[in-house]
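J.: model this:
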Amino acid sequence: MPDLNFAIFLLIGSFILFLVLRVPITFALGVSSIITAIYLKIPLMSILQQMVKGIQSFSLMAIPFFILAGEIMGEGGISRRLIEFSNVLIGRVRGGLAQVNILASMFFGGISGSAVADTSSIGAILIPMMKKNGYDADYSVGVTVTSACQGVIIPPSHNMIIYSLAAGGVSVGKLFLGGFVPGVLLGVGLMIVSYIIAVKRGYKKGKKISFKEGIKIAKDALLGIMTAVIIIGGVLSGVFTATESAAIACIYAFVITFFVYREIPITRMNKILYNSLKTLSLVLSLIATAQAFGWLLAYLRVPALATNALLTMTNNKYMLLLFLNVLLLLLGCIMDMAPLILITTPILLPVVTKLGMHPVHFGIMLILNLAIGLCTPPVGSALFVGCAVGEISIEKITKSMLPFYLIMVVVLILVTFIPNIVMYVPNTFMN
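T.: Got it, this is the predicted structure:
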C-alpha cells in the first residue's frame, strides 16, 4: 500500500526540484504528476484523461480570442493612438509622460489583458520617448513595468478565466467587474508616486495640445477602446458570454485594424496568427498539465490538509490573510502567474471561504498578488521585457522601483481587507 504522505512529498518535492533545475514549468508539472501516479499505481491513462479534461472547457475558448484580439490591436497601431489620447488627457502635468504611460497602460490593459503585451507595446514607444525627453532610464522602465501590471486586473483578463476554471466555475462576469476598482486604484496610486518622483527629480511638463487636435485624437483612439467596451458590455448586459464577446471583439479588432486604421498590410496577419498560436500553445499545455497536478493534489487530500494546517496556525482572520498575502508575494517572485493560479487556487480557496471571503474577492486578491510578481525579480516576465526595451540591468532598476512596489502592496492590503473595493461593482450590476 503506497504511503500517501510520501506521495505528497514526491509530488511537491519533485516539482520543486525540477523548478530548481530550471526545467520548463509545463514539463515540471507533467513529469512530477507522472512519477507520483506511477508510485500510487494510478493508470497513466487517468493522468492523460485529466489533462484532456483540463482544456475541455467552453470558458477556455475565450482565451485564444483574447490573445488574438490583443495581438491584432498591438500590431495595428492601437498602442500609439492610446498614448496620444492619454497625452491629451493628462500630459500637461509635471512628469507628464509618466502619467501618460500609466493611463495608456490602463486603457491597453483593458484590451490585451496582458502585462507583458502592455510592456512590449506601450514600452517600446514610451520608454525611448521618455529617455529622449530627459527622463532617467530607471524611472522610465519602472513606471512602464509597474503600470503594465494593471493589465491583468482591469478586465478583460484571460488570467481571470484561468482562475474561474481553477475555482470550479466562478462567474467570469463578476471577476471582470471585480477588477475595475482595484485596477483603477492601482493606477491612481502609481500616478501619485510617479508625480512625487517627477517633482523631486525636476522632470518637465508635456506640451500643450489644442482643443481641435485633442478632439481628433480622441475620435481616432475611441475605435480601439471600443474593443474593451464590446467585451465588458456584452458580458455585463448578458447578451454574450465571455467567450462570445471575445470572439466578436476579435472580429471587430480585425476590421478596425485592417480596414479602418490600415497601418499594416493584411499579409501581417500571418505573423499575428503565429504569435497568437505560440502563446496559446504555452497557455493550454500549462493548463493541461496543471489539471493533472491539481487532480493528484485533490486525490491526496492536500487542500483539506492545507486548510486544517493554516486554520490551526491562528484563529485571527486578518493575520491569516496577511500570511497568505506574504506567501503569494514570495511565490510570485519565483513562478509565473498562470501556473500559480492553477496550483494555489484549489489549495487556498477552501481556506479563505471558511474565513467568509467570497471567491470573487479572493480571485482579485490572488491575481493582484501575482501581478506584483510579474515586475519583481528573479522571474518577473514584465520586468525582463521592460529592462530589455529600456536597455538597463535588473540590478540597476530594482532599488528605484521600491516606491512603486510600496504603493502596489498598499493597494493589495486595501483590496484584501476592504471587500467592497472588489465586490461593490459586481454586486451592484450582477446580483
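J.: switch to C-alpha atoms for all contacts and neighbour counts from now on
T.: OK.
J.: what strand or helix carries Val411?
T.: Assigned by DSSP states H and E, Val411 falls within helix 402-417.
J.: so which residues make contact with that helix?
T.: Applying Cα atoms under 8 Å, 6 or more residues apart in numbering, the external contacts of helix 402-417 come out as 142-143, 146, 182, 185-186, 189-190, 193, 318, 321, 361-362, 365, 368-369, 372, 421-422.
J.: and it, what's buried?
T.: By neighbour count with 16 or more other Cα atoms under 10 Å, helix 402-417 contains the buried residues Phe404, Tyr405, Ile407, Met408, Val409, Val411, Leu412, Ile413, Leu414, Val415, Thr416.
J.: what is the neighbour count of Val172?
T.: Val172 is flanked by 25 other residues according to other Cα atoms under 10 Å.
J.: residue contacts, it?
T.: Neighbour list for Val172: Met160, Ile161, Ser164, Ala242 [criterion: Cα under 8 Å, 6+ apart].
J.: one more to put side by side:
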Amino acid sequence: MDLLRFITCGSVDDGKSTLIGRLLFDSKSILADQLEAIERASKSRNAGEVDLALLTDGLRSEREQGITIDVAYRYFQTPKRKFIIVDAPGHIQYTRNMVTGASNCQLAIVLIDARNGVVEQTRRHSLIASMLGIPHLVVAINKMDLVGYSQDVFSNICIQYNELARKLNVDNVTYIPISALNGDNVVDKSTHMPWYEGPALLEFLETVELDHDENLTDARFPVQYVIRPQTAELHDYRGYAGKITSGIFRKGDAVTVLPSGETSTIDAIELYQTHLEEAFAPMSVVLHLADDVDISRGNLIVRSDSRPVVSQNIEALLCWMDTKELKIGSKYTLQHGTFRTRCVVRDIVYQLNVNTYEETEGVESLKLNDIARVVLKTAQPVSFDPYHQNRVNGGAILIDETSNVTVGALMLQKEAE
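T.: Next comes the predicted model:
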C-alpha cells in the first residue's frame, strides 16, 4: 500500500482544519476517546455540533482563538492508500510554517471560501506550492452550502484560479466543490450538486497517480555515515550508509564521489546484511565501492553518467523565515542534505510580489515571509540539481550561525555567473 503526503492550505477561516476533521470523521478514522474529547471541548465552547477542527487544532492558543498556528500532522488510511495530512496555518505571519510543512508533500489542497473567491493567501500559498514543485494541486472550493450550491459561483472561481495557475505555469489542477462542515463531496458524493460530475475528494486522493512523482533518473546517494569496524573479523569492511534520494543504483555501476570527483564502481549493495543487485529511491542501504576512495559524511555518490551541478556560486529561490532581516553580505550556514558549508549572500536578484507575481529589483534586504531570488557564494562546492528537476537534491536551508535556527528555505536553481 503506497503513501500520499498532502497539505491543506489557504486563507484564514477557509475551513482547512474542519476539512481534515471531516475526512477523518466520515472515513471512520477517529478513535472513540478522540471523539469523546472533541465532543466535550465543543460543549465547553457552546458549539451546537461537534467542532471537527479541534481534531487538528491541538494547541491551547489555537483552540482559544479558533485558528491554526503551528503545522499539524494527522495519519489515517483507507483500504486503498495510507495518508499523512499536513494542516498549514492560514495567517500571513505563519507562511514559513506552510513552507516547512509542504516541502515533502506530493499534493496540495488549496481551500477557497466560495463567498470570497481567490484572495491574497490563495495566491501566496499557490505560489509556494508551485515553487516547491508539488506535483498535484487540488482546488477545493469550500462552503458551497453558503452560496446555495451555485454552479455559477463554482465556475467563476475556477476561471479566477485558472488565470492564477497560468501565471504560475501550473498545469495539473483539479477543482472540487465541497462543504467541509456538512460533508458534501468530501468522502461521499453530494446530492446537492448534481451538476458536478467529478469524484469526491477522498476518492480523488485514493486514486491520484503517484508512480511518476519519484525521480528515478538522477541517481543520488548522500553519505550519512562511513562504516569501518575495527575488528579482526571485519578488518576489510568499508561501507557507506545513507538513503538513496533519487534514481537507481546497480551493482557494477560507475560512480563519482562529489565534490572531489573521484571515481569507482559499486562493488556491492547491502540491505540488512542481504546483498542486492539494485536499489532505488527512497531505500536506505549500504554501498560498497571497488576502490578505496576518501569519502566522508556530506559527500554525494552519483552515477557517473548523470552528474549534478557542482559550484560555489548558486542562484536560488529563497523564502525568508526569520524576524531578523536578511541583508546582502549576511553570512549563514547552508545545509544541503547531509552536507554543510558556510555561505554569504552575494546578491538579491529580485523580490517576488506574492499578489501580482511582479519582480522588484534593487532590493537590499528581506523581511519575514519575503520570497526572492538570491545569489549565494559558498565556502565549499555544493553538488546539486535544479529544484524543478530533482526536488530532494535541489532543496537546502539556511541556518543562523549564532542561534543555530533555520532562517531560510532554498530552492536551488542553477550555477550563478
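J.: can you pull the TM-score for these?
T.: The TM-score (TM-score structural alignment, normalised by the length of structure 2) is 0.23; 175 aligned residues with a Cα RMSD of 7.4 Å.
J.: now the buried residues of helix 402-417 of structure 1 in TSV, with distance to Leu349 of structure 1?
T.: As requested, those are exported to TSV (distance: Cα to Cα, whole Å):
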residue	distance to Leu349 of structure 1
Phe404	28
Tyr405	26
Ile407	26
Met408	23
Val409	21
Val411	21
Leu412	18
Ile413	18
Leu414	19
Val415	16
Thr416	14
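J.: top of the contacts of Val172 of structure 1 by neighbour count?
T.: Met160 (30 neighbours).
J.: need the contact list for it.
T.: Met160 of structure 1 touches Val152, Val172, Leu175, Phe176, Gly363, Ile367, counting by Cα under 8 Å, 6+ apart.
J.: now the fifth one: which helix or strand?
T.: Using DSSP H and E, Gly363 of structure 1 falls within helix 359-373.
J.: counting by contacts, list what that helix packs against.
T.: When contacts are defined as 3 or more Cα pairs under 8 Å, 6 or more residues apart in numbering; DSSP states H and E, helix 359-373 of structure 1 packs onto helix 158-166, helix 172-178, helix 317-332, helix 337-354, helix 402-417, helix 420-429.
J.: what angle do that helix and helix 402-417 make?
T.: Relative orientation of helix 359-373 of structure 1 and helix 402-417, computed by axes from the mean of the first three to the mean of the last three Cα atoms, to 10 degrees: 170 degrees.
J.: now do helix 359-373 of structure 1: distance to the chain's middle.
T.: Computed by Cα atoms, centre = their mean, to the nearest Å, the chain-centroid distance of helix 359-373 of structure 1 equals 9 Å.
J.: what is the orientation angle of it with helix 317-332?
T.: Going by the same axes, to 10 degrees, helix 359-373 of structure 1 makes 40 degrees with helix 317-332.
J.: would you check that Val99 of structure 2 makes contact with Ile128?
T.: Yes: under the criterion of Cα atoms under 8 Å, Val99 of structure 2 makes contact with Ile128 at 7.0 Å.
J.: and the strands in the stretch 301-417 of structure 2?
T.: Taking DSSP state E, counting those that start in this stretch as the test, the strands found in the stretch 301-417 of structure 2 are 309-320, 326-327, 331-336, 339-352, 359-360, 365-366, 371-384, 395-399, 406-415.
J.: including mean neighbour count and distance to Gln121 of structure 2, could those strands go into a markdown table?
T.: Formatted as a markdown table, the strands of the stretch 301-417 of structure 2 follow (neighbours: other Cα atoms under 10 Å; distance: least, Cα to Cα, whole Å):
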| stretch | mean neighbour count | distance to Gln121 of structure 2 |
| --- | --- | --- |
| strand 309-320 | 22 | 15 |
| strand 326-327 | 20 | 23 |
| strand 331-336 | 22 | 28 |
| strand 339-352 | 20 | 14 |
| strand 359-360 | 13 | 18 |
| strand 365-366 | 19 | 19 |
| strand 371-384 | 22 | 14 |
| strand 395-399 | 23 | 23 |
| strand 406-415 | 23 | 19 |
